[in-house]
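Chemist: Quick one, what's the 3D model for this:
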Amino acid sequence: MISHATDATDSTVTDEALRSLSGTADPRLRDLLTALIRHLHAFARETRLTREEWERAIGFLTATGQACTDTRQEFILLSDVLGLSMLVEEINGHQVPGATESTVLGPFHMTASPARELGATIDLVGDGEPCVVSGRVLSQDGTPLPGATVDVWQADRHGFYDVQRPDVQPPGNGRGLFTADPEGRFRFRTCVPSPYPIPTDGPVGELLAATGRHPYRPAHIHFIASAAGHAPVTTHIFVAGGDYLDSDAVFAVKDSLVRDFAETDDPVLAQEWGVANPFRHAHVDLVLERS
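Modeler: Predicted structure coming up:
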């Protein structure tokens, strides 16, 4: 029979829990669980966690799981607002100077982006400010990567993704999967993104309210760029001069990812690119690290 000391500071339960992992065949799993148990037990001791607080935490995590659907990932949202998602990105980010910095995936990469031709629009509603995004996918030495894939997704001008308002937006609105040309170039039409609040109608929203935090993200477009022989990068570009760049609810802004969405008055270029003139234009080179 196992007996535990009545004083939590002298309790043997942590040692016993750690010993229970001795038969774990996967060494990485054993290391992860060992660290998790040590830190969770230390947290409980440091805060003198009460039974009521423990029960409330269990209820919160249960509600977080229940809020997840095929098109909503509340646990990723929770990880985002706690800064954990961004920390994992920083730990696993690029090591090569000049490579594009990574940032969070976010909770709305839940459906496959439809394949689209270069220069096509991802704005299927067409009620936002016209914008063209162009760029190149490059290797770390500046060599273009022909055939690289560029997965993009963004909210509409009202700050909602297609999966949030399927009665208003057609499936795939704000999304596109593009293949870079022989010079590594890509281009697509869209609308200028707007700042928006992350979903606040679930447990994560309650957490933000309880801590007095706002739910807003600065205006941005998501990217995942990948090419053979290179590590893919998950990143954003943020609209320069916009609100919330210094207080992103998910801590994902990096200076290197802020881009000018410059107003462009060029009727010839507008006709070539199939967009109304004047329009906004942003350029981004996505630089991948060799794998």
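Chemist: CA atoms for contacts and neighbours, from now on please.
Modeler: Noted.
Chemist: For the chain, which segments are assigned as strands?
Modeler: Assigned by DSSP state E, the chain shows strands spanning 130-139, 149-153, 175-179, 185-191, 196-197, 216-217, 220-226, 233-239, 258-259, 262-264, 279-288.
Chemist: Thr111 is nearest to which of those strands?
Modeler: Between Thr111 and the strands of the chain, the shortest gap by C-alpha to C-alpha is with strand 175-179, which sits at 9.2 Å.
Chemist: Give the other helices and strands that that closest one contacts.
Modeler: In terms of contacts (3 or more C-alpha pairs under 8 Å, 6 or more residues apart in numbering; DSSP states H and E), strand 175-179 is packed against strand 149-153.
Chemist: what's the angle between the strand it packs on and strand 233-239?
Modeler: Using axes from the mean of the first three to the mean of the last three C-alpha atoms, to 10 degrees, one finds that strand 149-153 and strand 233-239 are set 50 degrees apart in direction.
Chemist: Go ahead and measure how far strand 149-153 is from the middle of the chain.
Modeler: 13 Å (C-alpha atoms, centre = their mean, to the nearest Å).
Chemist: Asp246 is nearest to which of the strands of the chain?
Modeler: strand 216-217 (9.8 Å).
Chemist: how about this one, so we can line them up?
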Amino acid sequence: MPQFDDAELTAAVIRSFGEVPDPRVKFLVEELVKSLHDYVRKTDLTFDEWGYAIDFLTRTGQKCTSTRQEFILLSDVLGVSMLVDAVNHRQRNGATETTVLGPFYVGEHKPMPHGTDISAKLPGERMFVQSRVTDLEGKLLAGVPVDVWHADNDGYYDSQRPDYETTGPSSRARFITDAEGKFFFRTILPCSYPIPTDGPVGEMILQTRRHPMRPAHVHFLVNAKGYEPLITHLFMDGDKYLDSDVVFGVKDDLISKIEKRTDATMPDGKPAKSPWHLMTYEFHMKPGAGAGAAPQALGVRPSEAA
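Modeler: Model prediction:
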């Protein structure tokens, strides 16, 4: 049996993967080994510290359920989700900026008519969202499915509620753009909220003296055939957590100015309860292959987080 010191061991482990048939898999595994071994050497990692790390990862996995993905949350708060997003979307060329999916996407949403109040049963200040989808030259894109979802006035997503299985979806829906690329709906004004802190990820955030807050936002997944799928948020201008989002997801182009209105009617001509808020935004899609599929086929895994 060969005897390895701390430097020779890394080379030996890398050699052990020398026959991996897929070049990309081989590269990924080798780089992972290098990075992990470098971390251990640089930090002089102790047995107790490594044991704590294993226990933390074990508890993270145990916290995952069909409606909660603690590993996505861990990826988010360490900035890994946004880093993966950044390296995969370096050249936007005028397309709308992307950001994290978050852990509360629960798969395909139910299509609803334009103007639907997706938060009809919830308290909160009312908001009208009007938007349209175009390509980079301004061509209006019709028939595009747009999934939307956001937290309620208490900062919870529907899937976090214990009665979710019986009450069903709330503050989430799918809209299909019309012939002019438009879609619109009613909802409530989102508020800033904390990520779940009852698991190992929340424990880490609190123990390291980071705040757990996300600025108020609405999620959008725009999936036009012939274009790159767009996963993004729109953030509320003026939110005090815009500069310190716990998952590092804010981009300047995604901050939406929300108008407070007192008009007796909303933009679709229907009565409004004053006051109300108006969000307006235009999504610009980048051409690409692989779009037009169900979200799961885009690498979007259903989960019930934020």
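Chemist: Quick TM-score on the pair, please.
Modeler: The TM-score (TM-score structural alignment, normalised by the length of structure 1) is 0.95; 287 aligned residues with a C-alpha RMSD of 1.5 Å.
Chemist: Export the strands of structure 1 as CSV, with columns for mean neighbour count and distance to Asp162 of structure 1.
Modeler: What follows is the strands of structure 1, written out as CSV (neighbours: other C-alpha atoms under 10 Å; distance: least, C-alpha to C-alpha, whole Å):
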stretch, mean neighbour count, distance to Asp162 of structure 1
strand 130-139, 22, 18
strand 149-153, 23, 10
strand 175-179, 25, 9
strand 185-191, 24, 14
strand 196-197, 18, 14
strand 216-217, 21, 17
strand 220-226, 23, 14
strand 233-239, 25, 18
strand 258-259, 18, 24
strand 262-264, 15, 26
strand 279-288, 21, 22
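Chemist: mind checking which of the ones you listed is nearest Pro166 of structure 1?
Modeler: strand 175-179 (13.7 Å).
Chemist: Provide a list of residues in contact with the residue nearest in space to the middle of structure 1.
Modeler: Of all residues in structure 1, the one closest to the mean position by C-alpha atoms, centre = their mean is Leu105, 2.4 Å from it. With contact taken as C-alpha atoms under 8 Å, 6 or more residues apart in numbering, Leu105 of structure 1 is in contact with His222, Thr234, Thr235.
Chemist: Please name the nearest non-neighbouring residue to whichever residue in structure 2 pairs up with the first one.
Modeler: Going back to what we said before, that points to His222 of structure 1. Alignment note (TM-score structural alignment): His222 of structure 1 maps to His219 of structure 2. Distances taken as C-alpha to C-alpha, 6 or more residues apart in numbering put His233 closest to His219 of structure 2, at 4.4 Å, once the chain neighbours are dropped.
Chemist: got the residue ranges for the helices in structure 2?
Modeler: Here structure 2 has its helices, by DSSP state H, at 6-16, 23-43, 47-63, 70-77, 80-88, 164-167, 200-207.
Chemist: Just list the residues touching the counterpart of Ser244 of structure 2 in structure 1, thanks.
Modeler: Mapped onto structure 1 by TM-score structural alignment, Ser244 of structure 2 lines up with Ser247. Ser247 of structure 1 sits next to Arg217 when contact means C-alpha under 8 Å, 6+ apart.
Chemist: how near is Gly155 of structure 2 to Pro196 of structure 2?
Modeler: From Gly155 of structure 2 across to Pro196 of structure 2, the span is 10 Å (C-alpha to C-alpha, to the nearest Å).
Chemist: From the structure, what's the count of residues near Asp243 of structure 2?
Modeler: For Asp243 of structure 2, the neighbour count with other C-alpha atoms under 10 Å is 13.
Chemist: And for the one 10 residues further on?
Modeler: Using other C-alpha under 10 Å, Asp253 of structure 2 has 11 neighbouring residues.
Chemist: show me what contacts the aligned residue in structure 1 for it?
Modeler: Matched by TM-score structural alignment, Asp253 of structure 2 corresponds to Ser256 in structure 1. By C-alpha under 8 Å, 6+ apart, the contact list for Ser256 of structure 1 reads Glu101.
Chemist: Same check on Pro196 of structure 2?
Modeler: Pro196 of structure 2 sits next to Gly202 when contact means C-alpha under 8 Å, 6+ apart.
Chemist: just Leu136 of structure 2 next, same as before
Modeler: With contact taken as C-alpha under 8 Å, 6+ apart, Leu136 of structure 2 is in contact with Gly94, Ala95, His284, Met285, Lys286.
Chemist: can you rerun that using 10 Å?
Modeler: Contacts for Leu136 of structure 2 were tallied using C-alpha atoms under 10 Å, 6 or more residues apart in numbering; they are Arg92, Asn93, Gly94, Ala95, Thr96, Phe283, His284, Met285, Lys286, Pro287.
Chemist: Nearest spatial neighbour of the fourth one, chain-adjacent residues omitted?
Modeler: It stands for Ala95 of structure 2. Closest residue to Ala95 of structure 2 apart from its sequence neighbours, by C-alpha to C-alpha, 6+ apart: His284 at 4.8 Å.
Chemist: quick one: the aligned partner of Ala180 of structure 1 in structure 2 from Met127 of structure 2, how far?
Modeler: Under the alignment (TM-score structural alignment), Ala180 of structure 1 pairs with Thr177 of structure 2. Distance, Thr177 of structure 2 to Met127 of structure 2, by C-alpha to C-alpha: 19 Å.
Chemist: Number of residues surrounding the equivalent of Pro229 of structure 2 over in structure 1?
Modeler: Using TM-score structural alignment, the partner of Pro229 of structure 2 in structure 1 is Pro232. Pro232 of structure 1 has 22 neighbouring residues, counting by other C-alpha under 10 Å.
Chemist: Excluding chain neighbours, what is closest to Pro232 of structure 1?
Modeler: Once flanking residues are discounted, Pro232 of structure 1 sits nearest to Ser226: 4.3 Å by C-alpha to C-alpha, 6+ apart.
Chemist: you'd agree that neighbour is up against Leu177?
Modeler: No - at 11.1 Å, Ser226 of structure 1 does not count as touching Leu177 under the criterion of C-alpha atoms under 10 Å.
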